[in-house]
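J.: Next come a sequence and a model predicted from it.
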Amino acid sequence: MGNSALLVMDVQRDIVARFAEQDGGYLPRLARCVEVARGRNLPVIYVTVAFRAGYPEVSQRNRGFAAVAGTGRMTIGDPATEIHPDVAPRSEDVIVTKRRVSAFAGSDLDVVLRSRDIDTMILTGIATSGVVLSTLRQAADLDYRLTVLSDACLDADPEVHRVLLEKVFPRQAEVLTVEQWADAAA
C-alpha cells in the first residue's frame, strides 16, 4: 500500500452548504474516514481553496474563479473558507491552500507529500467532477498511487459522479467505499 495519506479536499463551510441537502450522510462518512486514517497513523491532509484579498491570482479568463471573485467571498480568513467543523483538523494535520481546482495548483501539496515520502493518496472531497477529478489526473501524472473513496465524494450532478467513479477513475485509481477501505486494512 506504500506510504499513504488521506486527502480531505474542499470540505469548507461554503462548499458544504451548497451540497448539504444532497446527501445528509456525507459528513458522518467523511468523519469516519478521518477517524480510520488517524487510527492507522496515516497523515490527514486538508486541502482548501482560498484567495488573497483583491483576487490577484484570479484571471478574468477563468470562468469559475472569476465568478467567485465577483462575490467577494472565498478569501483567506473568510469564514466561508473554513473547514467544516464536523471534520475539523487537529494540530498535527496539514492544511494546504490551493488557488485552482487541482489540489496541486498553486499549493505546496507535492512538497508536503514528497517530504513525508508519501506515494499513495486516498482522495475524498467536493466535488467529484472538480477537485477530485483534477487532483486524480495530476497525481496520476506525478506517479502517485491512488484510491478514491466513492461515498466520501460528492458532486452536484449524480450522473457525472457515477460516470467518473464507475468508468473514468478506475483507469487510474482503486475506487472503494468508505467501509471497504476501512475494512481492508483493519
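T.: Looks like it came in fine. Numbers count the residues shown, from 1 in each chain.

J.: From now on I want contacts and neighbour counts done on CA atoms only, so please keep to that.
T.: OK.

J.: for this protein, what's the longest strand?
T.: In terms of residue count, the longest strand belonging to the chain (DSSP state E) is strand 145-154.

J.: which outside residues touch the next helix or strand after it?
T.: Toward the C-terminal end, the helix or strand that comes next after strand 145-154 (DSSP states H and E) is helix 158-163. For helix 158-163, the external contacting residues (Cα atoms under 8 Å, 6 or more residues apart in numbering) are 128, 129, 154, 155.

J.: And for stretch 54-68?
T.: 51, 69, 74, 75, 99, 100.

J.: what sits against the first one?
T.: In this case it means residue 51. 57, 74, 75, 76, 99.

J.: Top of those by number of neighbours, please.
T.: residue 74 (24 neighbours; other Cα atoms under 10 Å).

J.: need the strands for the chain, in chain order.
T.: Under DSSP E, the chain gives strands at 4-9, 44-49, 94-98, 120-126, 145-154, 174-176.

J.: before we go on, here's another structure to hold up against the first:
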Amino acid sequence: MEGVAVLVMEMQRGVVGDLTKFPDLVAACARHDVVPNTARLLRAARAAAVPVVHCTAAFRADRAGSHTANCPFIVSLLKDPAHMLEGTPAVEVLPELRDPGDLESRRHHGFSPFTGTSLDMTLRSLGVSTVVAAGVSLNLGIPGLALEAVNLGYRVTVVTDAVAGVPEDYARAVLRNTLGLLATRVTAAGLVEAWS
C-alpha cells in the first residue's frame, strides 16, 4: 500500500505491558482488545508492505535532553528515578508487536512523536502521505500525533479498536469530538480487509 505507514504509539512494556505503572490504561487496553487488534493490524500491514514505525519514549538516567519540570504529569512520573530509562526492558516494544523489519522513532521529551525527532523525515523518505495511528493514549499521545501529522500535511487514520485512554467516557469523547475533526476513523478489521 503505497504512501501509507502505521505509527504505533508507546506500546511499550513500561506503558501497557508487564512493567507498567498505568494499570488503568492496561485495563482499558484489555477491555477493548487493543494489543491483539494492533498485532492483527501490524501483521496485515507488513504483508501489504506498509511500513510500521514504533513511536517510543524513554528518558536518560541523567534526564539530559528531556524537559522534566514543565508538565505536572512528567514531574509526577519522574518521582521514580528508574521510570522508562533508556536501555531498560521498560522501554521495549511489546514482544507480540515487534518485528525485525519495523522502524522505531524514539523521543526523550514531550508527548507527541514528531517534535524533536526524525519521524517526519523518515516518513517523507518512505514516500508516506497518510499515517495510520494505533496505541496509547487517547489522553495525550494519539491526539498529539494526529494534530502534528495534520499540521505537517499528512492524512491521518485512527484505528478505533487499537487505541485506548482513561476514563472510558473521556476516551470515547476524544475519539468523537477531537479525533473525528482531524482523522478518518476505522477498525482494525476494516484495514486488514482493505490490505488483504
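T.: All right, it came through fine. Quantities reported herein were computed from a predicted structural model and do not represent experimental measurements.

J.: which bit of structure 2 covers the longest strand of structure 1?
T.: Aligned by TM-score structural alignment, strand 145-154 of structure 1 falls on residues 155-164 of structure 2.

J.: compared with structure 1, how much does that stretch deviate?
T.: Mean deviation of stretch 155-164 of structure 2 relative to structure 1 after superposition (mean Cα distance after the TM-score superposition for structure 1): 0.5 Å.

J.: roughly how far is that stretch from the heart of the chain?
T.: 10 Å (Cα atoms, centre = their mean, to the nearest Å).

J.: Go through that stretch and flag the buried ones.
T.: 155, 156, 157, 158, 159, 160, 161, 162, 163, 164 (16 or more other Cα atoms under 10 Å).

J.: of all these, which comes closest to residue 143 of structure 2?
T.: residue 158 (9.7 Å; Cα to Cα).

J.: Serialize the strands of structure 1 to CSV and add fields for distance to residue 21 of structure 1.
T.: Formatted as CSV, the strands of structure 1 follow (distance: least, Cα to Cα, whole Å):
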stretch, distance to residue 21 of structure 1
strand 4-9, 19
strand 44-49, 21
strand 94-98, 26
strand 120-126, 14
strand 145-154, 11
strand 174-176, 23
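
J.: Compute the inter-axis angle for the top helix by length along structure 1 and strand 145-154.
T.: Secondary structure of structure 1 per DSSP state H: the longest helix is helix 26-39. Counting by axes from the mean of the first three to the mean of the last three Cα atoms, to 10 degrees, helix 26-39 of structure 1 lies at 150 degrees to strand 145-154.

J.: which helices and strands does helix 26-39 of structure 1 pack with?
T.: strand 4-9, strand 44-49, strand 145-154, helix 178-184 (3 or more Cα pairs under 8 Å, 6 or more residues apart in numbering; DSSP states H and E).
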